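Enquirer: here is a sequence together with a model predicted from it:
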Amino acid sequence: MFARNKKDQFAELLHEMTVNLKEAADYFSSFSLEKPEDVTVFSETINNYESKGDRFVYQMIVQLNDTFITPIEREDILELTNRIDDVLDAMEKAALSFEICHLSKFNDVITKMAAEISGATDEIATAVDHIFTKKLKLINAHSKKIKQHESACDTLYREALLTLFQEEQDPIRLIRYKTVYENLEEIANFCEDVSKTLNSIVMKNA
């Protein structure tokens, strides 16, 4: 159950982690390629968000090691921390794949999948804040919305692959876009993993 005396430090750090995640996802979904070198700027910027996320993970581990009583089980805090970090890691991987695959523009599929991912991170940020304000009953609704965003990405991914293999004649271009689509789908899957961890926390503490 919740231990009020040690709540704030963990709540603040997890909040900062989700803000960083949300800012990364917003940048990811709003960025527009206008010239070839833009994709390098995009990749480097996402890498900066990921590096900042790694620093938050380190701070969380230090705080967990230094704190005897935690607001919820320390294993749950660490699990949630790691799952949030997984999303950022996957985002960095996807951004790097854009650079490696020499994308010259973001097509409709990429734009739509990125928007769904951004929506999922919105829900993650709100749900995580609810943990430490004792609004656990509200978390499930946000988890369902995360799953809806993931399902939308899954649909876009399947449809994009179908179209790609039916219409693309250039094998190199096919491999490039297949790689990009797979990496975007992976981000959405990691968002769903966050929702599963949130649901587990609700079950343990409701």
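Expert: Thanks, I have it. Numbers count the residues shown, from 1 in each chain.
Enquirer: only C-alpha atoms from now on, for both contacts and neighbour counts.
Expert: OK.
Enquirer: mind checking which helix or strand residue 71 is in?
Expert: Secondary structure here is read from DSSP states H and E; on that basis residue 71 sits in neither a helix nor a strand.
Enquirer: what sits against the spatially most central residue of the chain?
Expert: The geometric centre of the chain, computed from its C-alpha atoms, lies nearest to residue 87 (CA atoms, centre = their mean), at 3.3 Å. Shown in contact with residue 87 (CA atoms under 8 Å, 6 or more residues apart in numbering): 21, 187-188, 190-191.
Enquirer: between those, which is closest to residue 157?
Expert: Sorting these by how near they are to residue 157, with CA to CA, puts residue 188 at the top with 10.5 Å.
Enquirer: can you get me a residue count around the closest residue to that closest one other than its chain neighbours?
Expert: Distances taken as CA to CA, 6 or more residues apart in numbering place residue 150 nearest to residue 188, at 5.1 Å, with adjacent residues excluded. For residue 150, the tally of surrounding residues (other CA atoms under 10 Å) stands at 25.
Enquirer: got another, please set it beside the one above:
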Amino acid sequence: MFFNRSKDSVFYHTLVEAAGNIVEAMQLFRQNVETLEHKEAYAEKLKDLENKGDEFTHIILRELNQTFVTPMDREDIMELAVKLDDVLDGVEACASRFVYCHVEKTTPYLMQFAELLEKVAEFLQEAFIALEKRDFASIQNIVVEINLLENQGDRLMRESVGSLFEDPTDPIELIKMKELYEKLEEVTDHAEDLADVLESVVMKYA
């Protein structure tokens, strides 16, 4: 049966921990975006969390290799871990871009993206806690919320990029901010991809 062996807890505990790591990363990212005054320090902290996320993925992979009977299909477990890692990698890449692209001041659009991503992360954490409890109804509701946030991310990207072309004065600034806004929207896409996997898991095992 699904979720009825003590060995299963290793997989679900690790996935929940990985999701919690993303919540912490998004909180730091939002704090960073508030001023960008200490972007180098925040980039280092986010890199540390990204490395921690890699460790969670390695734990999942090791347990899959050592476990004969898994609580879900191996492919599903691995895909959940990989998609979690994609979300974390995406936001860490954005924090790094603040540094090497020399982004010196924040914008209202950066703040809106940061707040949106923090909400996304909180929903993802709730979803994995629900998965461990086999609370499939909650997961389905959370998937809807994440999809709505991804739609907001699409709209925010269009508005933010569009604003850059309203009165362009510095082409270099335009290029780097356009790339950042598009990269941030891509993180919401990764979250939606993860939500799609969660939804497929619910359909398969509910």
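Expert: Arrived safely. Just so it is clear, the structure is predicted and the values come from calculations on it, not from any experiment.
Enquirer: the residue nearest to the centre of structure 1 maps to what in structure 2?
Expert: When structure 2 is aligned by TM-score structural alignment, residue 87 of structure 1 is paired with residue 87.
Enquirer: and its match, how far from residue 167 of structure 2?
Expert: Shown here: residue 87 of structure 2 relative to residue 167 of structure 2, a distance of 33 Å by CA to CA, to the nearest Å.
Enquirer: equivalent analysis for residue 36 of structure 2, please.
Expert: For residue 36 of structure 2, the distance to residue 167 of structure 2 under the criterion CA to CA works out to 24 Å.
Enquirer: and residue 89 of structure 1, how many neighbours does it have?
Expert: Using other CA under 10 Å, residue 89 of structure 1 is surrounded by 21 other residues.
Enquirer: still on that earlier bit, tell me the SS of the residue nearest to residue 188 of structure 1?
Expert: Remark: residue 150 of structure 1 carries the secondary structure label helix [criterion: DSSP: H, G, I helix; E, B strand; the rest coil].
Enquirer: and the gap between the residue of structure 1 most remote from its centre and residue 76 of structure 1?
Expert: For structure 1, the C-alpha lying farthest from the average C-alpha position belongs to residue 169; by CA atoms, centre = their mean, that distance is 32.7 Å. Look at residue 169 of structure 1 and residue 76 of structure 1: by CA to CA, they are 48 Å apart.
Enquirer: cool, residue 25 of structure 1 as well?
Expert: Distance, residue 25 of structure 1 to residue 76 of structure 1, using CA to CA: 24 Å.
Enquirer: neighbour count winner among those two?
Expert: More neighbours sit around residue 25 than around the other of residue 25 of structure 1 and residue 76, counting by other CA under 10 Å; the figures are 26 against 15.
Enquirer: once aligned to structure 2, how far is the helix ranked longest in structure 1 on average?
Expert: In structure 1, ranked by residue count with DSSP state H as the criterion, the top helix is helix 171-205. For helix 171-205 of structure 1, the mean distance from the matching residues in structure 2 following superposition reads 0.7 Å, by mean CA distance after the TM-score superposition for structure 1.
Enquirer: try stretch 89-96 of structure 1
Expert: Once the two structures are superposed, the average separation between stretch 89-96 of structure 1 and the matching residues of structure 2 is 1.0 Å (mean CA distance after the TM-score superposition for structure 1).
Enquirer: and that stretch, how far out from the chain middle?
Expert: 10 Å (CA atoms, centre = their mean, to the nearest Å).
Enquirer: likewise stretch 182-197 of structure 2?
Expert: For stretch 182-197 of structure 2 - counting by CA atoms, centre = their mean - the centre lies 7 Å from the chain centre.
Enquirer: which residues of structure 1 fall in helices?
Expert: 7-30, 38-66, 74-100, 108-131, 139-167, 171-205.
Enquirer: out of these, which gets nearest to residue 1 of structure 1?
Expert: Comparison of the helices of structure 1 against residue 1 of structure 1 by CA to CA identifies helix 171-205 as nearest, at 5.5 Å.
Enquirer: what about residue 12 of structure 2, neighbour count?
Expert: Per other CA under 10 Å, the neighbour tally for residue 12 of structure 2 reads 20.
Enquirer: what's near enough to touch it?
Expert: If you count contacts by CA under 8 Å, 6+ apart, residue 12 of structure 2 has them with 128, 131-132.
Enquirer: most neighbours out of these, which is it?
Expert: Within those, neighbour counts (other CA under 10 Å) peak at residue 128, which reaches 24 neighbours.
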